[in-house]
Each structure stands twice: as structure tokens, then as C-alpha cells.
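In: no FASTA, just this:
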């Protein structure tokens, strides 16, 4: 894949497991016209989707609490709070997030609202995340959730008010970027709707 100013010269696979780590050698024509040769390690573990369900009647959101090994290794925190998310694994983002909500949260919701797509760490990670929200109520609950044991998931479902979720961000209890984005986005949307 080459562009007007970028030419890929070599792609070497360094490691491959659930994801793939490659070393990409490329040449880039700088804005001053000079050619520059560079290398970058890129990790590709697939695209994903994330959702923050909202109950407007009770002003609550559904979150998950689970082990995230990089956070444990960095900060010693065993269980982190974040929005429900999952890898697409070849499915459409809408279809995948509906399945993830039922597996992880125990809620069956068929109507989700696609918000936007973002790269959270584009300097080194290929993953593009599709962000969603939806409305839910206690009537949509079909199980206790918890994820799939065969995939190593051990997920606790957390229901909090939107204000409590925002306070968890301020207190450093929510440190996951995609969750912070969704909580802030939804908070702004709810506040704007209340003013109108």
C-alpha cells in the first residue's frame, strides 16, 4: 500500500498470536521535499466496537468490571471499570456489539445507535473502534451476563448513574479511554437535551 508521499518498503512479522506485531519500513517525503526512511512497529489485534447503554428514566448506564492485564502490570489494579466492548472478528460492528451486550451485560437490545469511529492510539496500534450507545431498561435483562468462561471472561456488571460514572472518571476509577469518551459524550448529549 503506497500513497503520494509514503512508500512501504518492507513489512516483517515480529510476532503473531491473537494479534500480529509487524515492523514496517517506509519512506516518506517530508513537507520540505526531503525523503526520509523510517521504521515503526505496528500491532494489529483487529477492529472492535464499544457501547454505553443508557436508561433515560433512571439516568443510569451499564459498565463492566474485569481484569485488564496491561493495567494490572502498570498500576497493580486487578479489576477496571469500562464500557462493554468486543472484537469484530469479521462481523459488522452492529451485530457484534449486540452479541457482546448479551454475553457481557446480560441485556438483549436490538436497536443500537452508531456514534462515530476512532483510533485510540494510532501511532502504533491498527485498531479502529466503532462507538455506540442505546437505551435500555430493566425489562431488557435476560441473564446475569459475565462474559464467556471459555474465552477467559469473568465480568461483573456495574450499573451506575451517568453522574456517578463521570465522578468515577474524575476519581481515577475509570481509566479506559473509550469509556471516558463515551461517558463524556453521553453526558454532553443529556445536558444539551435538558437545555432544549
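Out: Perfect, thanks for sending it. Given the structure is predicted, the values throughout are model-derived calculations rather than measurements.
In: C-alpha from now on. contacts and neighbour counts both.
Out: Will do.
In: quick one: buried residues of the longest helix seen in the chain?
Out: Using DSSP state H to define each element, the chain has its longest helix at helix 177-195. The neighbour-count check on helix 177-195 (16 or more other CA atoms under 10 Å) flags 178, 179, 180, 182, 183, 186, 187 as buried.
In: and if you look at stretch 85-101?
Out: In stretch 85-101, counting by 16+ other CA under 10 Å, buried: 85, 86, 87, 88, 93, 94, 96, 97, 98, 99, 100, 101.
In: in a markdown table: those, plus distance to residue 26 and secondary structure.
Out: Formatted as a markdown table, the buried residues of stretch 85-101 follow (distance: CA to CA, whole Å; DSSP: H, G, I helix; E, B strand; the rest coil):
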| residue | distance to residue 26 | secondary structure |
| --- | --- | --- |
| 85 | 33 | strand |
| 86 | 31 | strand |
| 87 | 28 | strand |
| 88 | 29 | coil |
| 93 | 31 | helix |
| 94 | 35 | helix |
| 96 | 34 | helix |
| 97 | 35 | helix |
| 98 | 39 | helix |
| 99 | 39 | helix |
| 100 | 37 | helix |
| 101 | 40 | helix |
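In: ok, and here's another one to check against it:
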């Protein structure tokens, strides 16, 4: 427990899609004084993401899907290019990314490598995202991907040359933080041409 935080009070604001709380607490400043602070905290659970890559072909698998919050914040189409990802929903992170990769991309991979854990928006969202990379081969394709019909997902699968994916990132067409981190990590490894 952090001794500089006391009197934490949570008020439930919404429990509709996920959970939004108003949190009031006392925080001790560096000079020793205590101030009351008020924040909102959105809890959607933790998630995991995986970037699938093929060294021989120098390609990566990404997906494109509609994201309402980006649409509301000026993304004209609301479409985002991303790595396969999802909420843990009771699974461990590795199981989650293997399952999400198959559902979203149609590729069933059996081995992934965890590279990081990151808070994507720590000022307001509790979620930790577990980040993975995983090699795929054409023989790993078991379906067309596109997400689960019962989850009303509308996902397009993109197999891109690695250099093209980096160009999309550099020119602002890939704006998703987890995907940028994963692409940069793969670039730093120097495995792809």
C-alpha cells in the first residue's frame, strides 16, 4: 500500500459496458501536505495483443476494424489497423492471444513470445495489455478470420509486407499504440527485411 494515499472512496458511475468509477482520495504532496483529488477510472479488464510475423515472406498479419472512440475523436472512418487483440476474459494472456489470433486472423499459432506488459492510458483506464509476437506459416491458416459473428465483429485481415506496415505506421495510417509498440519491437529485433 502506498502511504501517500488515504481515504479512498469510490462511487460507481456506470456499469453498462464496463465499469466507470469516480474516485476521491487524499494524496500527500512532496512537501508533506495532503490534498483531495478526484479522478475517474474506467475498468474494462486486462487484455493481450499479438503481432504475427513470417520471416521467410517478411510479412505481418494485422487486422482492420471499426473503433467508435476513434471515430468520435476525429478518425473519419473509425477504422483502425491493429494487431490481433482481446480482453483476457478469464484466460491467461498467452491463451488469450492464441485464441484471438485464430478468431480474428484465421491463423492458429501454437507458440508466442511475450515481450512487454503496458498500461495504454494510465491516467484513466486500469487495463494492462500483455504484448506478444508469434511466427506464423501459411500452413497455420485454419480459417478466414474476421472475428466472431456473435460478438458482431467486422474484421478485415491484412497480410502486409513488413516494410509496408512500417510505412503505414510512419505515415499515420497505423495509430494504435499496441501495434506501434509491436512493430517497433519486431524492427529492433532485425529479423525482418
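Out: In hand now; what should we look at? What you are looking at is a predicted structure, and each value in this text was computed from that prediction instead of being measured.
In: from the buried residues of helix 177-195 of the first structure, pick the one nearest residue 65 of the first structure.
Out: residue 179 (11.8 Å; CA to CA).
In: how much space between residue 22 of the second structure and residue 154 of the second structure?
Out: 33 Å (CA to CA, to the nearest Å).
In: now residue 72 of the second structure
Out: Between residue 72 of the second structure and residue 154 of the second structure the distance is 18 Å, computed by CA to CA.
In: compare the two and say which is more crowded by neighbours.
Out: For residue 72 of the second structure versus residue 154, the count of surrounding residues by other CA atoms under 10 Å is larger for residue 154: 15 against 11.
In: where do the helices sit along the first structure?
Out: Going by DSSP H, the first structure shows helices at 69-75, 93-100, 162-170, 177-195.
In: other residues contacting the second one?
Out: Residues from elsewhere that reach helix 93-100 of the first structure (CA atoms under 8 Å, 6 or more residues apart in numbering): 48-51, 84-88, 108-110, 112, 114, 130, 147.
In: again, but for the longest one
Out: Where contact means CA under 8 Å, 6+ apart, the residues beyond helix 177-195 of the first structure that reach it are 50-52, 82-83, 120, 131, 162-163, 165-166, 169, 174.
In: list only buried entries from these.
Out: For the contacts of helix 177-195 of the first structure, buried by 16+ other CA under 10 Å: 50, 51, 52, 82, 83, 131, 162, 165, 166, 169, 174.
In: any chance of the residues you listed in JSON lines, plus distance to residue 5 of the first structure?
Out: Formatted as JSON lines, these follow (distance: CA to CA, whole Å):
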{"residue": "50", "distance to residue 5 of the first structure": "33"}
{"residue": "51", "distance to residue 5 of the first structure": "36"}
{"residue": "52", "distance to residue 5 of the first structure": "39"}
{"residue": "82", "distance to residue 5 of the first structure": "38"}
{"residue": "83", "distance to residue 5 of the first structure": "38"}
{"residue": "131", "distance to residue 5 of the first structure": "31"}
{"residue": "162", "distance to residue 5 of the first structure": "45"}
{"residue": "165", "distance to residue 5 of the first structure": "43"}
{"residue": "166", "distance to residue 5 of the first structure": "42"}
{"residue": "169", "distance to residue 5 of the first structure": "40"}
{"residue": "174", "distance to residue 5 of the first structure": "39"}
